[in-house]
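J.: no sequence on this one, just coordinates:
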């Protein structure tokens, strides 16, 4: 590990317990910083309501750190929108945001569009499939952005159990993302959960970054944030244990391909063809191929979008 990263770990890695709610609230009021929380959601009726209820109770009523709570529904076929709205969130459908540009499937697409649907100086993203959700996931990642003006981007870190096996989650992280980062962006080797879906950043940074439309969004934002504001402006906070719905091996394969492609684009922009990934499933006559396109599209920095620039002037 680089000495620079070792120093960073001692300066920019914290625990959620390092900042009390009272300290965070005082810092928020002193700075006048507003906070938006975004939950990207697709068929998450079983968990989204509980997450919304915890954030509203703990971080909007009891300790008012969060000013805006928005669920972006990316086309759910279940009751996700209804459950989230009933729990107290503002729900916006992905297709209602920036309708001039037709939406494409993907988590990154939703996160990119959320910048137009929110107004906070700090934007925190939280996955909508978390179980046994704690408000620490939000206060932890927002905390350094309220108390440390030099910090611009904060990732949550946590244990990720896989069933009864402690620390066995995050398979794509260990098999794909961590080797890529260590080899090509060694300054980012200190991040415990580089692909985690819980992170917060200053709007002034997010609006300058391109957003991969699919699963590569977390790696893409992390790498681009490093190049935009430098390692010392990045941080991570330990928030405990993350429990969520795990995907099967083939879904993880597609995720890994998108993440690898995102890394490729950042290493050699403009010199790559449109890739595909072929996987196999056993069918009536043996193994049958299934070929999927790998997410390659990226949305430009939101500051380049006319509607966003107009909103800022207005």
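T.: That came in fine, so what should we check first? Bear in mind the structure is a predicted one, so any value in this text is a computation, not a measurement.
J.: Going by C-alpha atoms from here, please, whenever you check contacts or count neighbours.
T.: OK.
J.: could you pull out the strands for the protein?
T.: Per DSSP state E, the chain carries strands over the ranges 13-15, 35-41, 68-73, 90-93, 122-125, 130-131, 153-159, 199-202, 211-212, 234-241, 243-244, 276-283, 286-293, 298-299.
J.: Could you point out which of those strands sits nearest residue 251?
T.: Evaluated over these, closeness to residue 251 peaks at strand 276-283, with 10.0 Å, by CA to CA.
J.: who are the neighbours of that closest one, in terms of helices and strands?
T.: In terms of contacts (3 or more CA pairs under 8 Å, 6 or more residues apart in numbering; DSSP states H and E), strand 276-283 is packed against helix 249-267, strand 286-293.
J.: about what we covered before: among the strands of the chain, show me which one is buried the most.
T.: Mean neighbours per residue, mean count of other CA atoms under 10 Å, is largest over these for strand 211-212, with a mean of 28.
J.: From the chain's centroid, how far away is it?
T.: Centroid displacement of strand 211-212 relative to its chain, using CA atoms, centre = their mean, to the nearest Å, is 11 Å.
J.: Put this next to the previous one:
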């Protein structure tokens, strides 16, 4: 198995510099391929506008028409996320207004799943809305292999993710990497149960692109488990050689506290468990503790277990695709 992973790394791991922008534009024109960029957003007014502005300015101009549509899907923000995104030039869709026949539930995967109904690109590129100092390389890097190699179906970004910003290089903890849930939960799970995926540097990263023809055939975990679920299911559906990753540099973003990371870890473990034991009926809970005036107080949270079916099975989506 190690030899297979090493061969895959040699054949399916690239740098963003390996595919210059002019090559991508030529491939897009030759194939008539359309590209959608989707930003799932919940209370990201501080960063979403900057990301939208970079994509609009560098990838949607007359000189560089790489991206055909840019959509921010607002997941129920209570701040000015929607207004800031629209002012920067994005089309804003609201989670609850998409497919109202099925009541929405909280969760990132829910938003990504619904985004397929309000986008039309042959390639769909997901980018988290909390990135700082955003570079267009995050889009060109992961879209590139899909435009230039017909055998590639799913591409994840890989990057460094420092816990502190470069300007705080002298501070305690500087140089430490984020991705604690990746290293403590996701990577061990993948290595133990799906060793063919052991070569992915950032299996839980929120920046990835795929062909619509693949995404519409995949179930979407509604919560934090969506990235692991999509990766595992894509492997099962199209095989390892259809998956790839691209180094796009450095990712700066907001880091979660330990409690949020614990809930994320539990959801990811549950997503893996469902795939290992389809039909398992356990409805798990996660109990964490806060110290109160009279000792430790338990706080119990439900762990995401719901999943959305492949979008190709949703009647509204099928009608929309036929009309298009």
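T.: Now that the structure is in, tell me what you want to look at. Here the structure is a predicted model, which is why all the values come from computation and not from measurement.
J.: Any idea what the TM-score comes out to?
T.: The TM-score (TM-score structural alignment, normalised by the length of the first structure) is 0.99; 314 aligned residues with a CA RMSD of 0.8 Å.
J.: hang on, the earlier thing: can you redo the helices and strands packed on strand 276-283 of the first structure as TSV with distance to residue 310 of the first structure?
T.: Output for those, formatted as TSV (distance: least, CA to CA, whole Å):
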stretch	distance to residue 310 of the first structure
helix 249-267	30
strand 286-293	35
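J.: Most tightly packed of these?
T.: Highest mean neighbour count among those (mean count of other CA under 10 Å): helix 249-267, with a mean of 18.
J.: what's the average per-residue distance for it once overlaid on the second structure?
T.: Compared with the second structure after fitting, helix 249-267 of the first structure has a mean deviation of 0.1 Å; criterion: mean CA distance after the TM-score superposition for the first structure.
J.: which secondary structure elements does that helix contact?
T.: If you count contacts as 3+ CA pairs under 8 Å, 6+ apart, helix 249-267 of the first structure packs onto helix 171-172, helix 217-229, strand 276-283.
J.: what stretch of the second structure does that helix fall on?
T.: Per TM-score structural alignment, the counterpart of helix 249-267 of the first structure in the second structure is residues 258-276.
J.: swap in stretch 295-302 of the first structure?
T.: Stretch 295-302 of the first structure lines up with residues 304-311 of the second structure when matched by TM-score structural alignment.
J.: ok, and for that stretch, which residues are buried?
T.: For stretch 304-311 of the second structure, burial by neighbour count (16 or more other CA atoms under 10 Å) applies to 304, 305, 307, 311.
J.: I figured the second one was touching residue 270, is that so?
T.: Yes: when contacts are counted by CA atoms under 8 Å, residue 305 of the second structure is listed as touching residue 270 (6.9 Å).
J.: contacting residues around whatever residue of the first structure lines up with residue 137 of the second structure?
T.: In the first structure, the residue paired with residue 137 of the second structure according to TM-score structural alignment is residue 136. Contacts here follow CA atoms under 8 Å, 6 or more residues apart in numbering; on that basis residue 136 of the first structure touches 16, 239.
J.: separation between residue 136 of the first structure and residue 162 of the first structure?
T.: Residue 136 of the first structure sits 21 Å away from residue 162 of the first structure, going by CA to CA, to the nearest Å.
J.: Neighbours of the nearest residue to residue 4 of the second structure once chain neighbours are set aside, how many?
T.: Take residue 4 of the second structure and drop its neighbours on the chain: the residue closest to it by CA to CA, 6 or more residues apart in numbering is residue 196, 7.3 Å away. Other residues lying near residue 196 of the second structure total 21 when counted by other CA atoms under 10 Å.
J.: Now which residue in the first structure aligns to residue 196 of the second structure?
T.: Checking TM-score structural alignment: residue 196 of the second structure goes with residue 187.
J.: same question, residue 113 of the second structure
T.: Under the alignment defined by TM-score structural alignment, residue 113 of the second structure corresponds to residue 112 in the first structure.
J.: That match and residue 209 touch, don't they?
T.: No: here residue 112 of the first structure lies out of contact with residue 209, judged by CA under 8 Å, at a distance of 9.4 Å.
J.: Contact partners for the residue sitting nearest the centre point of the second structure?
T.: Central residue of the second structure (CA atoms, centre = their mean): residue 206, 3.0 Å from the mean position. The neighbours of residue 206 of the second structure, taking CA under 8 Å, 6+ apart as the test, are 126, 127, 128, 227.
J.: That one -> the first structure?
T.: By TM-score structural alignment, residue 206 of the second structure lines up with residue 197 in the first structure.
J.: Go ahead and confirm residue 166 of the first structure touches residue 160.
T.: Yes: Residue 166 of the first structure lies in contact with residue 160 (CA under 8 Å); the separation is 6.9 Å.
J.: So between those two, which is more surrounded?
T.: Between residue 166 of the first structure and residue 160, residue 160 has the larger neighbour count (other CA under 10 Å), namely 20 against 11.
J.: State the distance from that one to residue 245 of the first structure.
T.: Per CA to CA, residue 160 of the first structure is found 11 Å from residue 245 of the first structure.
J.: just residue 183 of the first structure next, same as before
T.: Looking at residue 183 of the first structure against residue 245 of the first structure, where the rule is CA to CA, the gap reads 30 Å.
J.: Could you do residue 93 of the first structure as well?
T.: Separation of residue 93 of the first structure from residue 245 of the first structure (CA to CA): 22 Å.
J.: next one: residue 179 of the first structure
T.: Going from residue 179 of the first structure to residue 245 of the first structure by CA to CA gives 24 Å.
J.: Same question for residue 132 of the first structure.
T.: Distance, residue 132 of the first structure to residue 245 of the first structure, using CA to CA: 12 Å.
J.: Residue 170 of the first structure now?
T.: For residue 170 of the first structure, the distance to residue 245 of the first structure (CA to CA) stands at 12 Å.
J.: Neighbour count for these two, which is higher?
T.: Between residue 170 of the first structure and residue 245, counted using other CA under 10 Å, residue 170 has the larger neighbour count: 19 against 13.
J.: In contact with the more buried one, which residues?
T.: Per CA under 8 Å, 6+ apart, neighbours of residue 170 of the first structure: residue 160.
J.: residue in the second structure matching it?
T.: For residue 170 of the first structure, the aligned residue in the second structure is residue 179 (criterion: TM-score structural alignment).
J.: go on, residue 234 of the first structure?
T.: Superposed on the second structure with TM-score structural alignment, residue 234 of the first structure falls opposite residue 243.
J.: Quick check, its match in contact with residue 154.
T.: Yes: contact criterion CA under 8 Å: residue 243 of the second structure and residue 154 qualify, at 4.9 Å.
J.: who touches both of those two?
T.: residue 234.
J.: so what corresponds to residue 213 of the first structure in the second structure?
T.: Residue pairing (TM-score structural alignment): residue 213 of the first structure is matched to residue 222 of the second structure.
J.: All set, thanks.
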